[in-house]
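J.: Can you look at this prediction? I've put the sequence above it.
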Amino acid sequence: MSTPNSPTLDKHSSALDAAEASASHLITVTLRIRRFNPEVSDHAEWVDYQLPIDPKERVLDALHKIKWEIDGTLTFRRSCAHGVCGSDAVRINGRNRLACKTLIKDINPEKPITVEPIKGLTVLKDLVVDMDPFFQAYRDVMPFLITKGNEPTRERLQSAEDRERFDDTTKCILCAACTSSCPVFWNDGQYFGPAAIVNAHRFIFDSRDEGGEQRLEILNDKDGVWRCRTTFNCTDACPRGIEVTKAIQEVKRALITRRF
């Protein structure tokens, strides 16, 4: 005698099949994270965490699994998780990347994946660094539109060609990946750094702005644009694909020619 199928049993069986299919895609990876807690020790140490994960997931997902399921003391920054806020810039396998844009499958998961804080800024705890010097350099270049005279009664119009002139440098998300990849910045934290220069570029070459000369004089300082050694580290590190080195060279040229 046959037994009629139960809708509840069918749903349960389908859920189990889905779970098994999902589990079959998982691999075991090792995340080797540089941990530092100033309340415990003056020295950082590498700690290994093994976890199952879908190779199509991101390093940020792996950090979440560790934080939520293995070790709640792990500390890192993240916000939007979609490559826009720039909060989760870290060094992954020795390269500056956004954890939310780096897929496990793309970084050789058969070997331990190293994750450490970006360089050149003081580490506060684990993967969190002190961003104050970075943002101070950003503020120092006056990253806002400067105009003279009375407020206009209509929108400040701009041609497509004029807008295109600085389009690339509008993409910056202030993640500090470029600045913290710069050897000059590592050795001298007084250097403005690539990100500050990129954001100065964005306004220096804006046809509506009238503060270009002021910004150029700021960047003409001994800690300004001339410290760049054109190593292209910053361009390679930028998760937004900005031609950072090119922007820096254009600012140098503007300082010499005073044409912008």
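T.: Looks like it came in fine.
J.: hey, let's count contacts and neighbours off CA atoms from now on
T.: Noted.
J.: Following element in sequence after the lengthiest helix in the chain, please.
T.: Among the segments of the chain that qualify as a helix by DSSP state H, the longest is helix 7-23. Next in sequence after helix 7-23, counting helices and strands by DSSP states H and E, comes strand 27-35.
J.: now for that following strand, which elements pack on it?
T.: Strand 27-35 makes packing contacts with strand 45-53, strand 113-116 when contacts are defined by 3 or more CA pairs under 8 Å, 6 or more residues apart in numbering; DSSP states H and E.
J.: Contacts made by the longest one with the rest, please.
T.: In this structure, residues lying in contact with strand 45-53 by CA atoms under 8 Å, 6 or more residues apart in numbering are 26-36, 62, 65-66.
J.: Tell me the buried residues within those.
T.: Taking 16 or more other CA atoms under 10 Å as the criterion, what is buried in those is 29-36, 62, 65-66.
J.: burial measure for Glu136, as a count.
T.: Glu isn't right for residue 136; it's Gln. When counting by other CA atoms under 10 Å, one arrives at 12 neighbours for Gln136.
J.: how close does it get to Asp130?
T.: Per CA to CA, to the nearest Å, Gln136 is found 11 Å from Asp130.
J.: cool, and Lys148?
T.: Here Lys148 is placed at a distance of 36 Å from Asp130 (CA to CA).
J.: who's more crowded, those two?
T.: Shown here are Lys148 and Asp130; by other CA under 10 Å, Asp130 has more neighbours (13 against 8).
J.: for comparison:
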Amino acid sequence: SQTILDVVTWIQREQDPQLAYRFSCRVGMCGSCAMMVNGIPRWTCRTHVQKVVQDNQLTIEPLRNLPVIKDLVCDMSEFFAKWKAAGGQFIPRKTRQDPVEPLLPDSPKRAAANAAVECINCAICYAACDVVTWNPGYLGPAALNRAWSLLNDERDSGQQARLEAIASDAGCHNCHSHANCTTYCPNELNPSASIAGLKRLAARAVFTGNL
């Protein structure tokens, strides 16, 4: 039942006290312990050694596609800058003085937003994305997944700017639909479907003169 995070912690405590790594909750909630394990991005607190060990060996590395600060610690600044560039902030149409706007759980837009909203920005999908490796300017699956959830949120007022961001040179049309982001998402989200939805929205906006 020993996890990869247990192994890293043991190494830091018993063999190399200078080893730098991140963790917080240890129960698969925060995503801060994400690392590459045998070439695959994983939450190390939920990855059991016996399920991933190969020939009695493990290779543990920092997340791919992000600058390394030290050892297993990556600089997440670029990741969150892209999240912001994709219009990841919710911009309300109403103020707190206005009546609360009802949300219809069975509306198609609400269902689309709900399908993407559980992302915790652990960067697993970003590390798994080959397009980010080839094109470092690409916004990446997490940022685009967030944009999709907000473009389907009828309470948000930032739709046009967000649409322009996801249709930009760094946006959704860079995606090659390899679906690594979906394959490795620990929360079982489907960023590939979100990006496909963004491509449809962008195409529709072009044909209707909104882009």
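T.: Sure, I can see it. These figures come from a predicted structure and were not determined experimentally.
J.: Give me whichever of the helices and strands packed on strand 27-35 of structure 1 is most buried.
T.: Most buried of those by mean neighbour count (mean count of other CA atoms under 10 Å) is strand 113-116; its value is a mean of 22.
J.: which residues touch the residue positioned nearest the centre of structure 2?
T.: In structure 2, the C-alpha nearest the mean C-alpha coordinate belongs to Ala142, at 3.0 Å (CA atoms, centre = their mean). Residues near Ala142 of structure 2 by CA under 8 Å, 6+ apart: 83, 119, 121, 123, 125-126, 191.
J.: Kindly state which residue of structure 1 is aligned to it.
T.: Using TM-score structural alignment, the equivalent of Ala142 of structure 2 in structure 1 is Ala195.
J.: For structure 1, which segments count as strands?
T.: 27-35, 45-53, 89-92, 95-98, 113-116, 123-125, 128-129 (DSSP state E).
J.: Can you check which part of structure 2 the first one sits on?
T.: Here strand 27-35 of structure 1 fails to align to any part of structure 2, judged by TM-score structural alignment.
J.: tell me the angle that strand makes with strand 45-53.
T.: Strand 27-35 of structure 1 runs at 160 degrees relative to strand 45-53, counting by axes from the mean of the first three to the mean of the last three CA atoms, to 10 degrees.
J.: What is the aligned counterpart of Asn96 of structure 1 in structure 2?
T.: Counting by TM-score structural alignment, Asn96 of structure 1 corresponds to Pro41 in structure 2.
J.: Quickly note the distance from the corresponding residue of structure 2 for Gln158 of structure 1 to Arg110 of structure 2.
T.: Mapped onto structure 2 by TM-score structural alignment, Gln158 of structure 1 lines up with Leu103. Counting by CA to CA, the gap from Leu103 of structure 2 to Arg110 of structure 2 is 8 Å.
J.: Please list the members of the contacts of Ala142 of structure 2 that lie in helices.
T.: Judged by DSSP H, the contacts of Ala142 of structure 2 include 83, 125-126, 191 as members of helices.
J.: who has more neighbours, Leu103 and Arg110 of structure 2?
T.: Shown here are Leu103 of structure 2 and Arg110; by other CA under 10 Å, Arg110 has more neighbours (17 against 11).
J.: List the contacts of that one.
T.: Residues near Arg110 of structure 2 by CA under 8 Å, 6+ apart: 103-104, 152-153.
J.: of the strands of structure 1, which approaches Ser14 of structure 1 most closely?
T.: The closest of the strands of structure 1 to Ser14 of structure 1 is strand 45-53. By CA to CA, the value is 21.8 Å.
J.: one step back: so which of the ones in helices among the contacts of Ala142 of structure 2 is surrounded by the most neighbours?
T.: When neighbours are counted by other CA under 10 Å, Pro191 leads these with 28 neighbours.
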